[in-house]
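In: model this:
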Amino acid sequence: MDSGQFLVLLGFCGLVVLQAELLTGGQEDVRVLLQQLMARVDRLERDRGRSQVAFSASLTSTSQWTHQGPFENVSPLVFREVKTNIGNAYDPDTGVFTTPTNGLYYIRFTGSIGKSGSLNAAVLKNGENMFAIYNTVGRISSNANGMTLVLNEGDRVWVVLWPNQSISDKSGLSTFSGFLIFPM
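Out: The predicted structure follows:
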């Protein structure tokens, strides 16, 4: 049931209770109930905009192979080619997704091996490793991984490339994506 259907059902239930209260003479109870219903509708409408969160970005959009790494240190990856950013929670300048609301999110990362011949990269939440991809098959091979994560408002999620590893992209093969499944 979507929020519009829920609001209609909520309004209908409220009218039934209101009619019953009027018939039994409980006008003060009706006023309190109506105020509670109006407050709930306001809260649902306000939260609806915050519950629409989705992003997807690739390292590049070019049809030419591009490579990043290998680097001596852990390096954050910045997926600059934004395809979707509903809720504007993904920052293409830093590569960081900052959660706008508490909820259950699905996060996914896909990477294509670069010039080093191996790819080892991880998705971090507030600096803690959540999941990774690893591939040593050789160039022009890719891996993907995803996970549902309970995230709180303000949590930060990003991708890092581990030392001495590389990643490549061509036409959006290496991507970082996520969306809110439901608010909590």
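In: okay, CA-based contacts and neighbour counts for the rest of this
Out: Fine.
In: All the helices of this protein, in order from the start?
Out: Ranges of helices in the chain, per DSSP state H, are 3-24, 27-50.
In: Pipe the ones you listed into JSON lines and attach distance to residue 100 per row.
Out: Compiled in JSON lines, the helices of the chain are given as follows (distance: least, C-alpha to C-alpha, whole Å):
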{"stretch": "helix 3-24", "distance to residue 100": "19"}
{"stretch": "helix 27-50", "distance to residue 100": "7"}
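In: now the other sequence, so there's something to compare against:
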Amino acid sequence: MQAMKNNCKCQMIGTVQSGLADQGFTYVVFLALFPLFWSPVQSKNCCSNNKLMRSIKYQFNLMNPDECGGETSDRVKTAFSANLHKHLSKVTQHTKIIFGTVITNIGVNYDKTTGVFTSPRHGTFYFSWTMFTNPGGSCPTELVKNGNSVGLANHTWNEGSKWNHSSTQSGVLSLKKHDKIWIRMIVTGEGYCYSGIWTSFNGFEI
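Out: Now for the predicted structure:
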């Protein structure tokens, strides 16, 4: 009888182990607490005990933030920084500005092929962008959320000057999961928007 109980106990541990082995600390806690669950039910049959262990496994799964949508204190927050990869000339109204040279992309939520940042979760985010124009040029841009202006504009206008000119705008937005953010032209620009280190788009989760 004792051998059968031990065998049943091993089977139960194996069942839960397969579901918790990839949860690290959670599995260690389970092993430490297992005797507390086992002692009151030693007299029950294996079928009943297996049902109990499946219930315990379910409760431990609730501790896994990836499975229940929760958050942990050590969650990696998203951040990105990208530069304009080529000069822009007389860009037309509402054209999306694609910052194709990525410097930082923690979380890989910025797409350098489309110029779009996609929010990975509900949260608060900071964004900024800088445009740099040639003498006499203009590059009026705005921050866009899901196709609509959020009311933040950056008009780099250099009329009548013999020097290049840059300007920066920034803002803080509350986003939902899958919200999309990008920069676009307000109206058709004049002259050039220079690429490289002079023109950039940045954002991070607060």
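In: related to what we said a few turns ago, nearest to residue 154 of structure 1 among the helices of structure 1 would be which one?
Out: The minimum distance between residue 154 of structure 1 and the helices of structure 1 falls on helix 27-50, with 12.9 Å, by C-alpha to C-alpha.
In: Give me the spatial nearest neighbour of the spatially most central residue of structure 2, chain neighbours excluded.
Out: The residue lying closest to the centre of structure 2 (C-alpha atoms, centre = their mean) is residue 120, at 3.7 Å. What sits nearest to residue 120 of structure 2 in space, not counting adjacent residues and going by C-alpha to C-alpha, 6 or more residues apart in numbering, is residue 177, at 5.3 Å.
In: Same check on residue 180 of structure 1?
Out: Setting aside the residues directly before and after it, residue 180 of structure 1 is nearest to residue 105 in space (C-alpha to C-alpha, 6+ apart), at 4.4 Å.
In: hmm, back to that, verify the stated contact: the residue nearest to the centre of structure 2 with residue 180.
Out: No. Contact criterion C-alpha atoms under 8 Å: residue 120 of structure 2 and residue 180 do not qualify, at 9.7 Å.
In: Which helix in structure 2 has the most residues?
Out: Of all segments of type helix in structure 2, defined using DSSP H, the longest is helix 2-20.
In: Can you give me the buried ones in that helix?
Out: Judged by neighbour count (16 or more other C-alpha atoms under 10 Å), helix 2-20 of structure 2 contains these buried residues: 8, 9, 12, 13, 16, 17, 20.
In: Counting by contacts, list what it packs against.
Out: With contacts taken as 3 or more C-alpha pairs under 8 Å, 6 or more residues apart in numbering; DSSP states H and E, helix 2-20 of structure 2 sits against helix 25-38, helix 46-61.
In: Pick the most deeply packed of those.
Out: Among the helices and strands packed on helix 2-20 of structure 2, helix 46-61 has the highest mean neighbour count (mean count of other C-alpha atoms under 10 Å), at a mean of 15.
In: so what secondary structure elements neighbour it?
Out: Going by 3+ C-alpha pairs under 8 Å, 6+ apart, helix 46-61 of structure 2 lies up against helix 2-20.
In: quick one: the helix it packs on to helix 25-38, angle?
Out: Helix 2-20 of structure 2 runs at 150 degrees relative to helix 25-38, counting by axes from the mean of the first three to the mean of the last three C-alpha atoms, to 10 degrees.
In: Would you pull up how far helix 2-20 of structure 2 lies from the middle of the chain?
Out: Averaging C-alpha positions (C-alpha atoms, centre = their mean, to the nearest Å) puts helix 2-20 of structure 2 39 Å from its chain's average.
In: Sounds good, over and out.
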